[in-house]
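> just coords:
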């Protein structure tokens, strides 16, 4: 994450009415008077535009969860090939998250949002032109990979909004921003459903075509209403310090289990449903009526995970959440073996619900870990000598939390790749998805055990308040 300083004490209202009106030379969100008079309206405007731009980015990232439903026998692609098409955008999106996080401070939040929105045209335009029967699989693979650019938008959007809000409101603002972005997954599936229901499966290119004006609108909205904060900077050495900390990689593992599951299942749910229970659906339209349900509830329930973590502790909620995810995956496995469609649907939707709750609870754990360590150690960082020990400790905690969130966000998104690769390999080797479900059960059990051992097991080394 980026942090912000205010090198010039000039009223923000002045800078927004000059030639540099999108450059906030003075930004003091922690100053109550400044926030009430000037800061809150500016922050709210930036948040609303950011949510829209991130939502469009998430939708483009998720396009291939829908496109594979259109690829019928005329395209000659087997289930393993379709799962690879949904894995590659998840992979590129994961790789781009870290550089996109750092880009906000380097280029400015407004500037980078304009650029990242326009980058969505790179996959969307050729998809709207090229996808039809007869297109080569290698072309589809390249187009799917390019859709991964939408995955980086989440990271830059979160880093940007983090700069605009005071500490007491960051959780609320970042929660709204994340939830609005995540809703892009069910939204693109509803767009796909509308195209399937009206134009039919013969016109997959209409789905990305719908997003072309929305992409342009997102870029124009960013240019018109977003602002840059020149004082934003990337903390020197913070990423290196976080990368050496064991909690960074522990939380990255847990985030793979929560967010990685959400995005992976979001990409795969529709085709898994068609493969496992294709005889129940006369057309892909009937399956599409159900596929958006899981991502929708998973997105909407994310704030509940944060609220539960506030009340009961992030580690405790995360532990029981992974237990519930293991049970949900076991239910899906049993339903697949018994050919029970209702149980299968309930089990899969429960996986989306718990992955959404886990998104919220793991996000809450990250700052709590470093606050607890800062309180216990006194002043583990190095700051100006005029600062009190408590101020030094809390600044170090914020610095490390921001860096960990950036790393964990990138690593966690790779879970979307792992989920789709697990399905692909399972169908390649056994002809069904049972091996994938067994793998998911084992992964959630491992995550639950790690959460217990590191953050909940009684003992004098336990971090209190995580």
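Nice, thanks for sending it over. Note that the structure is a prediction, hence the values are computed from the model and not measured.
> rest of the way, CA atoms for contacts and neighbours
Fine.
> quick check: longest helix of the protein.
helix 389-430 (DSSP state H).
> check which helices and strands that one sits against.
Packing partners of helix 389-430 (3 or more Cα pairs under 8 Å, 6 or more residues apart in numbering; DSSP states H and E): helix 79-107, helix 238-243, helix 246-255, helix 261-277, helix 341-377, helix 434-451.
> cutoff 10 Å now
Counting contacts by 3 or more Cα pairs under 10 Å, 6 or more residues apart in numbering; DSSP states H and E, helix 389-430 packs against strand 3-4, helix 79-107, helix 149-164, helix 238-243, helix 246-255, helix 261-277, helix 341-377, helix 434-451.
> in the second one, what's buried?
By neighbour count, with 16 or more other Cα atoms under 10 Å as the criterion, the buried positions of helix 79-107 are 79-98, 100-107.
> now swap in the fifth one and tell me
Along helix 246-255, the positions that meet the burial threshold by neighbour count (16+ other Cα under 10 Å) are 247, 248, 249, 251, 252, 253, 254, 255.
> from these, which is closest to residue 50?
Closest approach between the buried residues of helix 246-255 and residue 50, by Cα to Cα: residue 255, at 23.0 Å.
> what's the distance between the closest one and residue 203?
Counting by Cα to Cα, to the nearest Å, the gap from residue 255 to residue 203 is 36 Å.
> re the thing from before, looking at the helices and strands packed on helix 389-430, which is nearest to residue 426?
Closest of the helices and strands packed on helix 389-430 to residue 426 is helix 434-451, at 5.5 Å (criterion: Cα to Cα).
> what angle sits between the closest one and helix 389-430?
Angle, helix 434-451 to helix 389-430, by axes from the mean of the first three to the mean of the last three Cα atoms, to 10 degrees: 160 degrees.
> second one coming, line it up with the first:
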């Protein structure tokens, strides 16, 4: 016979107390007994389906990163600047809507908002499926469709804010790292499988490219079906936490806190780099290493479709490692190292770019029509052939340096998200005494502030995903290679500034008179 104390009964009853709509009214992740008996299992279930929904959101968000590179082959005559702008628009929208998406978790509940946000993904997928088969569709219409893909970018903020409430402080770094990595991996998945789904490329000889041409709408139909699956999964398997409820005014109060803006600046350097480079990488490879005027002609050089996913995959896999290292050594130290690594990677990319030759631009529309009418008679000009072959030999170095940036951006993504809850928890601990009701209330308030800050920091950081492709496609630089070199010089300088800010704000030992407000040495 098992004896239970009144305290046990209260904990068990509280843990199971729910309202309609899968609301959990009692949630105490810092209580080790509660966590072992009830919390861990529930948190894990919500984390799994949160990862699925966020993964899907990232895939839809970045669907234009690869599909834009296939638009010209599908009959659309867009310039490199127009294509870079197309891949940048979803990132801008995704950044702007992250704040309302974060606030929605406190307003409607994490489970409920996951259902809504997943359903919204039907707008970009179904509109994409229809208009990509209409050759007369104007450029501005594609800009609007690409903008709706930004809905997928908002999913990250609401998902991270939601999962932040489920886990105790000691496990937040790993849990948030896994949640984010699962979402970030959606970028690599869409960039790997979209070319195969649409018939634009094979998989290392295992699957051949379609002989019937490119069918971009196939990818949209696949992800529309997955969006419906995500809605149903959230409905049946996720929960809302009453403790996560918060009024909008209280959540927006984090805008007045200096640390919110410092971390937003740093997150532009880490996540902004990850999402911006992920969006731009397929086009960068195509413009500098690949030539194929029409699908009916065998291309020469490095096919972007085989490598578009590599950077996003490396960055995604590195993110949970960054969270783990931050849990062990402190987020600020790991973040500083990540910026140093990204700076070295940028220097390496600049070195490889200095060895590249500028490829001649693709033929004009009239010439493309003639080539398509008689592809067997087309021969690449000697100048094009020589430049492509020269650049092809440098590509392994270019890719290696680029992947180094992706790796450290992933490390930095994980470490910065460890820092956010740690900063607010530290402030809460400083304002209360251990073991008191005031401490518990302060920690809950700190968690709410951290979740609100996640949305704001994520929104500002995601702006990097807009700025990076725009910089690569600078309209004032007609040569794509020259634009790429200029862009990486700018990025290199920015990483150095980010490293300096990280050190000065979070690692430098303060003057004794300011020691009370320092974050150095507290595990941030």
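Great, that's in hand. Quick caveat, the model's predicted, so the values are computed rather than measured.
> please state their TM-score.
The TM-score (TM-score structural alignment, normalised by the length of the first structure) is 0.89; 451 aligned residues with a Cα RMSD of 2.8 Å.
> re earlier: tell me which of the helices and strands packed on helix 389-430 of the first structure sits most buried.
Stretch with highest mean neighbour count among those: helix 149-164 (a mean of 27; mean count of other Cα atoms under 10 Å).
> skip ahead from that helix and say which helix or strand is next.
Toward the C-terminus, helix 149-164 of the first structure is succeeded by helix 167-182 as the next helix or strand (DSSP states H and E).
> need the contact list for residue 362 of the first structure.
251-252, 254-255, 257-259, 305-306, 309, 314-315, 317-319, 368, 466 (Cα atoms under 10 Å, 6 or more residues apart in numbering).
> and it, what's its match in the second structure?
In the second structure, residue 362 of the first structure lines up with residue 416, judged by TM-score structural alignment.
> what sits against whatever residue of the second structure lines up with residue 440 of the first structure?
Aligned by TM-score structural alignment, residue 440 of the first structure pairs with residue 491 of the second structure. Going by Cα under 10 Å, 6+ apart, residue 491 of the second structure touches 269, 273, 342, 343, 346, 347, 468, 471, 497.
> if I look at residue 491 of the second structure, how far off is residue 263 of the second structure?
For residue 491 of the second structure relative to residue 263 of the second structure (Cα to Cα), the value is 18 Å.
> how far off centre is stretch 162-180 of the first structure?
From the chain centre to the centre of stretch 162-180 of the first structure is a distance of 14 Å (Cα atoms, centre = their mean, to the nearest Å).
> now it: buried residues?
For stretch 162-180 of the first structure, using 16+ other Cα under 10 Å, the buried residues are 162-166, 171, 173-180.
> including distance to residue 191 of the first structure, could the residues you listed go into JSON lines?
Shown next, in JSON lines, are these (distance: Cα to Cα, whole Å):
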{"residue": "162", "distance to residue 191 of the first structure": "30"}
{"residue": "163", "distance to residue 191 of the first structure": "33"}
{"residue": "164", "distance to residue 191 of the first structure": "32"}
{"residue": "165", "distance to residue 191 of the first structure": "33"}
{"residue": "166", "distance to residue 191 of the first structure": "36"}
{"residue": "171", "distance to residue 191 of the first structure": "30"}
{"residue": "173", "distance to residue 191 of the first structure": "27"}
{"residue": "174", "distance to residue 191 of the first structure": "26"}
{"residue": "175", "distance to residue 191 of the first structure": "24"}
{"residue": "176", "distance to residue 191 of the first structure": "22"}
{"residue": "177", "distance to residue 191 of the first structure": "21"}
{"residue": "178", "distance to residue 191 of the first structure": "20"}
{"residue": "179", "distance to residue 191 of the first structure": "19"}
{"residue": "180", "distance to residue 191 of the first structure": "16"}
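> so which of those is the closest to residue 408 of the first structure?
residue 178 (14.7 Å).
> to which residue of the second structure is that closest one aligned?
By TM-score structural alignment, residue 178 of the first structure lines up with residue 180.
> what does residue 141 of the first structure give?
So, by TM-score structural alignment, residue 141 of the first structure is matched to residue 143.
> I'd say that match and residue 90 touch.
Yes: using Cα atoms under 10 Å, residue 143 of the second structure makes contact with residue 90 at a distance of 8.9 Å.
> from residue 61 of the first structure, how far off is residue 122 of the first structure?
Counting by Cα to Cα - residue 122 of the first structure and residue 61 of the first structure are separated by 12 Å.
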